[in-house]
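Asker: what follows is a predicted structure for the sequence shown.
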Amino acid sequence: MLRICKDSYRRKLEANLQQNNVRDVWRDENDHWDEWGGNVNPHVMVTTGQVRRQLMKLHQRKAAGPDGITPRLLKTCADQLSPVLGYLFNLSLMLERVPLPWKTSHLVPIPKKSRPSEPADYRPVALTSHVMKVLERLVLAQLRPQVEAFLDPLQFAYQPLLGVDDAVTYLLQRAHMHLDGGGDTVRITFFDFSSAFNTIQPLLMGEKLRGMGVNGGLITWVIDYLTGRPQVVRLGSVLSDMVVSDVGAPQGTVLSPFLFTLYTTDFQYNAESCHLQKFSDDSAVVGCTGGGEEGEYRTLVDNFVEWSERNHLRLNVSKTREMVIDFRRKKLPSQPVRIRGEEVEEVEDYKYLGVVIDNRLDWKANSEAVYKKGMSSLYFLRKLRSFNVCSKMLELFYQSAVASTIFFAVVCWGSSIRASDSNRLNKIIRKAGSVLGFKRVSLESVMERRMLNKLLTIMDNDQHPLYQTVDRQRSIFSHRLLQLRCRRDRYRKSFLPQAITLFNNSNNSGLTHALLNVPMGV
């Protein structure tokens, strides 16, 4: 790459010197135009300070990439390497090319389920150079501000202050409001894509970025980043033959997830009775229907399927599911959704982003799944104690295996579960406390603290999809929030009404700001 750059630079200087005008020799040397119609300089440049800051953020315990360079080395020698890497990074951006060693990746198959039986049960995670990861973070910082206005507000993945909790609570809030307000039915189609990241078309990605007004040189760099990628599969110490990929975005890199959100951001829909929400490639069409009027919902499903085909995203109809939420005693028979002539299977519950949602919204299936997984983790905690493992390691295992299982997305379901399910989960917590030798925080305490923190986060983020719903409840006479009108107990026990009650109670006791400083761990 250095040789190519020097030759190109020499030819430019020689051409200018032939003009016999010293003043014009260096003119336009900082301007670089390409087929995408953008100017690389001065818009896409990195500084030595930016490079150093990213090097200092590297996790030293991470394994080395295919180039053998460890993050420990990069972090330890950040002061010495920052100027060199900064020069190489700017050279890469100027030439709109990514060096092959930086693009080379080792694909490690990670099982999607406990007992994989076929290649489709594995997720190919790419191990790439840590030098490239630093450059990707710097490019991401340049790219995000240029496309901020085009991002889907209902894309909950890879966005600041948004996550699984927000995606699930938003879906449930829309469903509860419709059903509590006199609506008949909520229909949800959960789409399943086959290897979504691997089907991104680089040239189509470039067209989408150009439509967002992204710097032309950066677009060309992104296309080069996505094409001509040498890849090998690594299983243990065995490597497969190398294959060069020109399609898709490698999973496990810094830039690919955000590029995927940009690839899918041109299909957005958010109406009063229907909306499409996304969490990376996990997409769900939610239709709040009444009186048998399902035309808008079915049209949205058809349009999304058609858009997916145009953008080369392969829908797996056999794994796509529909769930119908209807609390009426006399339910009308529902016509199944069809995709490419194939009926979508209707289910009573569905695991969405790690949370099991059922068509009764009573969280019985999710509570059972959490209980079984919690008991399994508790068994291993007891085994570790029988091996005389130190208390510090036992506490670490509890936090990472037991507590993370029980309290995952607790803000979505914690206030709505039955008393018997709550008691069973608290029993696991008490048993874990006896193993560790001290009392653990109860499910209710963790739930209330996290619910209040989540509500405060929503109130401080005007880009949050639930911000307007909460903002409308602000009282003009005090710092309290007006309670939502809830006709049924099911809605009253859901996240937002319960969080508003906690907020008002904490304001009365002066604990709101104190709770914000409580660590989220348990």
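Answerer: Looks like it arrived, so ask away. Numbers count the residues shown, from 1 in each chain.
Asker: when you work out contacts or count neighbours from here on, use the C-alpha atoms and nothing else.
Answerer: Noted.
Asker: what's the burial count for Val317?
Answerer: When neighbours are counted by other C-alpha atoms under 10 Å, Val317 registers 18.
Asker: and the end-to-end length of stretch 489-503?
Answerer: 19 Å (C-alpha to C-alpha, to the nearest Å).
Asker: buried ones in it?
Answerer: Under the neighbour-count criterion of 16 or more other C-alpha atoms under 10 Å, stretch 489-503 has 490-503 buried.
Asker: what is the longest helix anywhere in the chain packed up against?
Answerer: For the chain, the helix with the greatest residue count under DSSP state H is helix 364-386. Where contact means 3 or more C-alpha pairs under 8 Å, 6 or more residues apart in numbering; DSSP states H and E, helix 364-386 is packed against strand 355-358, helix 391-397, helix 404-406, helix 419-436.
Asker: so which elements touch the shortest one?
Answerer: Think helix 404-406. So helix 404-406, by 3+ C-alpha pairs under 8 Å, 6+ apart, packs with helix 364-386.
Asker: can you tell me which of the buried residues of stretch 489-503 are in helices?
Answerer: Among the buried residues of stretch 489-503, the residues falling in helices (DSSP H) are Arg490, Tyr491, Arg492, Phe495, Leu496, Pro497, Gln498, Ala499, Ile500, Thr501, Leu502, Phe503.
Asker: take the one below as the second:
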Amino acid sequence: MKESVIIPMITRAQVCRELRRLRPSKAAGPDEVSPRLLKVCVLELGDLLQRIVILSLEQGRVLRLWKTSCIIPVLKKPRPGELNDYKPIALTSHIIKTMEWGQRGCENYICGFFQCLQHHPASAPQRETERDRSGLTPGGVDYLTGRPQYVQLRDCRSDTVKFADDTAIVGCIKNGQEEEYRKLIRDFVSWCDSNHLHLNTTKTKEMVVDFVAM
């Protein structure tokens, strides 16, 4: 059974404020929209981007190009000898990054999708949407799925790939019962295999925090 929730909307002033915070020296993402252009044309683009964001929230959809990432391998040492000598840098649309990382307003775009509503301003316009038993609105599900990535090295571009950096799994073990935690790990490994994601076990670490000892 779906339940009605209230999600905040985005105002033109919030969009313009976040666009002005962009760093013009950053490289453009796959949409080829440079942050310099967004910052210079903030007054002309404010209304348009506000309408796009509102439609995205209302329809529960995120533009595919906004979710696309271009992975650029950057050398970590002068003479590389293996893949680990490169650091992957992900370039994504500065428009979606503005909506994701806005500190005082446009964060409501993602908060609305994920039901993190406790931080939105009380005065922000709100509308109702639906969410399922997973706790995510349709937009939240859409935001997490269908995120294509490709690797670009000079003029060479790879096929679509999947990549995730700095993945963390946190589990609570009580009374020495580890089975639930171990099952979580097994399910994650199985999911990665099913989705053609290769885990780098050489960089995988397990950290145990003992609250009793603390």
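Answerer: Received, thanks. For clarity, every value in this text was computed on a predicted model and none was experimentally measured.
Asker: how alike are these chains, TM-score-wise?
Answerer: Scored against TM-score structural alignment, normalised by the length of structure 2, the superposed chains reach a TM-score of 0.64; 183 aligned residues with a C-alpha RMSD of 3.9 Å.
Asker: coming back round to it: which one of the ones in helices among the buried residues of stretch 489-503 of structure 1 is nearest Asp302 of structure 1?
Answerer: Among these, Tyr491 lies closest to Asp302 of structure 1 (C-alpha to C-alpha), at 30.5 Å.
Asker: mean distance, the top helix by length along structure 2 to its aligned residues in structure 1?
Answerer: The residue-count maximum for a helix in structure 2 (DSSP H) belongs to helix 42-59. For helix 42-59 of structure 2, the mean deviation from structure 1 after alignment is 1.3 Å (mean C-alpha distance after the TM-score superposition for structure 1).
Asker: which part of structure 1 lines up with that helix?
Answerer: Here helix 42-59 of structure 2 aligns to structure 1 at residues 78-95, judged by TM-score structural alignment.
Asker: which residues touch the matching stretch?
Answerer: 5, 32, 40-41, 44-49, 51-52, 55-56, 74, 98-99, 135, 217-218, 221 (C-alpha atoms under 8 Å, 6 or more residues apart in numbering).
Asker: sorry, back to before: buried ones in the longest helix of structure 1, by neighbour count?
Answerer: Neighbour-count burial for helix 364-386 of structure 1 flags 364-367, 370-371, 373-375, 377-378, 381-382, 384 (criterion: 16+ other C-alpha under 10 Å).
Asker: farthest-apart pair in the residues you listed, please.
Answerer: It's Lys364 and Leu384 that sit farthest apart of the buried residues of helix 364-386 of structure 1, by C-alpha to C-alpha, at 30.5 Å.
Asker: if we can go back for a sec, farthest-apart pair in the ones in helices among the buried residues of stretch 489-503 of structure 1, please.
Answerer: Pairwise over those, using C-alpha to C-alpha, the maximum falls at Arg490 and Phe503, 19.7 Å.
Asker: how about the longest helix of structure 2: buried residues?
Answerer: Within helix 42-59 of structure 2, judged by 16+ other C-alpha under 10 Å, the buried ones are Val42, Leu43, Leu45, Gly46, Leu49, Gln50, Val53, Ile54, Ser56, Leu57, Glu58.
Asker: give me the mean deviation of the helix or strand just after that helix from structure 1.
Answerer: Proceeding N to C from helix 42-59 of structure 2, the next assigned helix or strand is helix 64-67, under DSSP states H and E. By mean C-alpha distance after the TM-score superposition for structure 1, the fitted helix 64-67 of structure 2 averages 2.7 Å away from its aligned residues in structure 1.
Asker: which parts of helix 64-67 of structure 2 are buried?
Answerer: For helix 64-67 of structure 2, burial by neighbour count (16+ other C-alpha under 10 Å) applies to Trp66, Lys67.
Asker: buried residues in the helix or strand following it?
Answerer: Sequence-wise, the next helix or strand downstream of helix 64-67 of structure 2 (DSSP H and E) is strand 69-75. In terms of neighbour count (16+ other C-alpha under 10 Å), strand 69-75 of structure 2 has its buried residues at Ser69, Cys70, Ile71, Ile72, Pro73.
Asker: does anything pack onto strand 69-75 of structure 2? Which helices or strands?
Answerer: For strand 69-75 of structure 2, the packing partners by 3+ C-alpha pairs under 8 Å, 6+ apart are strand 86-91, strand 149-153.
Asker: make sure Phe267 of structure 1 is indeed in a helix.
Answerer: No: looking at Phe267 of structure 1 with DSSP: H, G, I helix; E, B strand; the rest coil, it is coil, so not inside a helix.
Asker: now do the contacts for it.
Answerer: Phe267 of structure 1 sits in contact with Phe304, Trp307, where contact means C-alpha under 8 Å, 6+ apart.
Asker: do Tyr371 of structure 1 as well
Answerer: Tyr371 of structure 1 sits next to Ile406, Arg424, Leu425 when contact means C-alpha under 8 Å, 6+ apart.
Asker: what of Asp471 of structure 1?
Answerer: Met459.
Asker: and Pro230 of structure 1, helix, strand or coil?
Answerer: Under three-state DSSP, Pro230 of structure 1 falls in the strand class.
Asker: now do the strands in structure 2.
Answerer: Listed in chain order, the strands of structure 2 (DSSP state E) span 3-8, 69-75, 86-91, 126-131, 149-153, 156-157.
Asker: out of these, which comes closest to Gln177 of structure 2?
Answerer: Closest to Gln177 of structure 2 of the strands of structure 2, according to C-alpha to C-alpha: strand 126-131, at 33.1 Å.
Asker: that closest one vs strand 3-8, what angle?
Answerer: In terms of direction (axes from the mean of the first three to the mean of the last three C-alpha atoms, to 10 degrees), strand 126-131 of structure 2 departs from strand 3-8 by 140 degrees.
Asker: what residues of strand 126-131 of structure 2 count as buried?
Answerer: Of the residues in strand 126-131 of structure 2, Thr129, Glu130, Arg131 count as buried by neighbour count, 16+ other C-alpha under 10 Å.
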